[in-house]
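1. need the 3D shape of this:
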Amino acid sequence: MATPHVLALPFPAQGHVIPLMQLSHRLVENGIEVTFVNTELNHALVLDAMPADGSGRSLDGIHLVAVPDGLAEGDDRKDLGKLVDGMSRHMPGYLEELVGRTEASGGTKISWLVADEAMGWAFEVAKKLGIRAAAFWPGSAAFLDITLRIPQMIQVTASSTRKETSQFAPGMPPLHTSKLPWNHAGAPEGQPAIFQLVTQNNEAKDLAEVILCNSFRDAEPGAFKLYPGILPIGPLFADHQLQKPVGQFLPEDTGVRGIRQFHRVQPAAVRGACAGAGARWPALPVGGAARLRHWPEQSVARRVQGPCRRQGHDRELVPPAAGTYVPRHTCSVVRTAYRHRAVLPSIGQVLAHRAVACFVSHCGWNSTLEGVRNAVPFLCWPYFTDQFQNESYICNVWRTGLAVAPGPDGVVTKEQLSGKVERVLGDDGIRERVIALKDAACRSIAEGGSSHDNFKKFVELVKLKE
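-> Prediction:
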């Protein structure tokens, strides 16, 4: 019997590439061949970030390939509206050509497509080519729930004369109508295209045989009860040692070099800050890095994407492409853009270190799961799409952290940051709940756990001959 061959297609963003690459490693471990499809730009970044060990375009059975994204060379790919429009119109043809080239070259016939749910057009390509398909959702089940309930949400917001908070089911994170994800997805002029893409994806997902989700049942019982067809298989990670490449767009130190400076720090002495891949801090004013440097505790700044620059108005600062870890009673945001290619430890390595006591996070789902998996309490600082809902999970449902609150001028002060960190660290209840949530996550992926069993079912489905 031929080895099953899966085509993995993420949405072209760092937070989507990493979890699908983690899933791809797991599939390879179970005897499944994987071809991982990035856009040409992201493909180049991934190859450039990989260790120069001669491994070429293959990572232990994962073959890296690229297709164009449909945009011109000078187009702004951070404009989500323009990006999703270009992909939807051009990438279906490119993907179909890729499948044809792969099979014409004598390679193993592609039997399955595992595509990001945000790439709904890909399921139509799979149906056309007779390829079985699974949708992969890299975020929370609650966020998927809210996208599937767009008609209801439109009714709620249209019928309400005031801003209000909605909660779909017990155990789900309450969300204010002003924080709906499509209201925080980039420039206003691009949001109609994004909204249209979401609604199209909701229809196309029905072409997939299964929806896999990078979450676990005990973290979101209410969401999984609403949609029992969504299979949680997380928290995903490539390997316990955090050594396998997972599609990072920037080089990472997978050894001890980048993390060694923590070894001299007392346990729980470092307050960790992470703005995430491609993130910006809208509440951080120009010059805000200087304010952060006055934190009275040892701190750590996580690298982010894009050079330091003003965005839109005077109160927005885009952090640099790479940060640096400074265990010296300071928090630095250091100007090291892509051209500098700084090598840093992964956020997983940082959060796993005994020196880290608190995680100042943008609340991206990948970072949230890393914090959960390492039992680190949160100080939440969201700004984009699902991050507000993840913040609500952390603060209102799991109660494993607190959130910053900008003042009337939109600035989060150093006094508030410092005070909130101390409140988080001084709360024994938060510490107990953080440990309990980590234990639940570990049980889910252990032998007999719900995520473990769901993943096994999917592997069996992929290996099943039609």
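2. going forward, measure contacts and count neighbours with C-alpha atoms only.
-> Noted.
3. check which residues of stretch 204-220 are buried.
-> Going by neighbour count (16 or more other C-alpha atoms under 10 Å), the buried part of stretch 204-220 is 204-208, 210-217, 219-220.
4. where do the strands sit along the stretch 151-300 of the chain?
-> 165-166, 175-176, 210-213, 230-232, 252-253, 270-274, 299-301 (DSSP state E, counting those that start in this stretch).
5. same list (those) but as TSV, adding distance to Ile62.
-> Shown next, in TSV, are the strands of the stretch 151-300 of the chain (distance: least, C-alpha to C-alpha, whole Å):
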stretch	distance to Ile62
strand 165-166	42
strand 175-176	38
strand 210-213	19
strand 230-232	23
strand 252-253	19
strand 270-274	29
strand 299-301	32
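6. and for comparison, fold this next one:
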Amino acid sequence: MGNPHILVVPFPAQEHAIPLMELSQILIKHGIKITFVNTEFNHKRITNALGKEPEGQVHFVSIPDGMGAEEDRNHIGKLVEACLKFMPGELRQLIEKIKQTDDDEITCVLADMTLGLGVEVAAELGIKTAALWPPATLLLALILNIPKLIDDGVIDENGTPLKHEMIQLSLDSPTMSPSNFVWMTIEDFTTQKIIFDLMQRYNKAIEKVEWLLCNSTYNLEVGAFASVPKALPIGPLSKLDKLGNLEVNFWPEDSSCLKWLDQQPPRSTIYVAFGSITVLNPTQFQELALGLELSNRPFLWVVRPNVIEGKDDAYPEGFRNRVADRVKMVGWAPQRAVLNHPSIACFISHCGWNSTMEGVSNGVPFLCWPYFADQFLNESYICDNWKVGLRFEKDESEIIRGEEIKSKVEKLLSDENFKARALELKEKTLNNIKEGGSSEQNLKSFIEWVKS
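-> Modelled structure (predicted):
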């Protein structure tokens, strides 16, 4: 028997690849060999972003996702359907090929639990299985409760809400609105149904998984971990992985913003970033620009190439000139380094789980701007449970206005309690990865199991 060799299979999206890459780089330091599977489409994007083939101790391979070159991979329903149909066969072939050509055959598949594919393939082939759940554990608890939610008449068998009062899964979990259940935040019913059906497969997949790891901590999600006893927190991964996650960025990182931040006073700067999928309509984009201008503070704004619906540029007239002396705009930022920078005052965020964990781990208060999926649950944690951030209110035309942005920035930054709670939460969260902390012990046990 050769060395332990793990095949890592993320769901083909930036925010899923990042925590799996962070975990992969931690495992490498323990002498475990890693083969990381991207789709061909995403492998090209990563190569283009880096300007070269990704390199390092992780071995990258790619397989087709079953979609045509011109098809829209931001259409989550089509992407999921194609992956479920094509990827199991591709993974089987890949594992067979590695067996024939590599001295170290695959001894374990570490799959992204949100797609569950790798788990099913590994179980069929008699290979050890582990899974990482990249979102909040609360989302997994919600999904595992789907049969009960149907029985209780909260939702019907298609996942459509029948009751509209807030629900709470456990005493320590935030309340949530059925209209914000993850599948309900997707606009068309067909896609909602695809996602809802996929989630109902998780119950079976979880039974097959020997280890179910989460990029989270007990202190952040007491109620959720009590609801899903099999789930083991090993987070925050972004603070454990010292090598950085450059190899899985879909856009070129612009690290010039770090030098710019060095020139800003401590706790002065607003950081604005909405992850890899959020799209704003031109009116909303303009109001965001005006709100940042009205704040009268320095701001670092990540404006992704495809962030404005149907347009490349929707800045208000004269905006760039008026804010030139206090703004830095980049297409993509080295977010972990940004959030760790002493000049950051707060984070205007879409509340994806990676961003949430990175903000919490650095003691940064939030202004929450969720877009879809689990981001509304994460907003509830930030504002209602941990009390380290504020929500924005939309007007009657569903727009967050510039004045609202200005007012919430002022409210958050004039109240020292937000910063104090954020620093306290940071300390409690990072205690989990210190020696003897629960995340550190779970990770150690997992590594021993992989090597056994």
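7. and the TM-score between these chains?
-> The TM-score (TM-score structural alignment, normalised by the length of structure 2) is 0.91; 440 aligned residues with a C-alpha RMSD of 2.5 Å.
8. thinking again about what came up before, among the strands of the stretch 151-300 of structure 1, which is nearest Leu464 of structure 1?
-> Nearest to Leu464 of structure 1 among the strands of the stretch 151-300 of structure 1 is strand 210-213 (14.3 Å), distances taken as C-alpha to C-alpha.
9. what is the closest one packed up against?
-> Applying 3 or more C-alpha pairs under 8 Å, 6 or more residues apart in numbering; DSSP states H and E, one finds that strand 210-213 of structure 1 makes contact with strand 132-137, strand 230-232.
10. for Pro282 of structure 1, which of the ones you listed is the nearest?
-> strand 132-137 (26.4 Å).
11. counterpart of the closest one in structure 2, which residues?
-> Under TM-score structural alignment, the counterpart of strand 132-137 of structure 1 in structure 2 spans residues 128-133.
12. measure the mean distance from the matching stretch to structure 1 post-superposition.
-> Comparison of stretch 128-133 of structure 2 with structure 1 after fitting gives an average deviation of 0.8 Å (mean C-alpha distance after the TM-score superposition for structure 1).
13. so which of the strands of the stretch 151-300 of structure 1 comes closest to Leu402 of structure 1?
-> When the strands of the stretch 151-300 of structure 1 are compared by C-alpha to C-alpha, strand 270-274 sits nearest Leu402 of structure 1, at 13.8 Å.
14. by how much does the closest one deviate from structure 2 on average?
-> Mean for strand 270-274 of structure 1 is 1.0 Å (mean C-alpha distance after the TM-score superposition for structure 1).
15. tell me the helices and strands packed up against that strand.
-> By 3+ C-alpha pairs under 8 Å, 6+ apart, strand 270-274 of structure 1 packs against strand 299-301, strand 356-361.
16. and the ones you listed as a markdown table, adding distance to Arg260 of structure 1 and mean neighbour count?
-> Formatted as a markdown table, these follow (distance: least, C-alpha to C-alpha, whole Å; neighbours: other C-alpha atoms under 10 Å):
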| stretch | distance to Arg260 of structure 1 | mean neighbour count |
| --- | --- | --- |
| strand 299-301 | 13 | 26 |
| strand 356-361 | 13 | 25 |
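17. in CSV, list the ones you listed along with distance to Val156 of structure 1.
-> Below are these laid out as CSV (distance: least, C-alpha to C-alpha, whole Å):
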stretch, distance to Val156 of structure 1
strand 299-301, 39
strand 356-361, 30
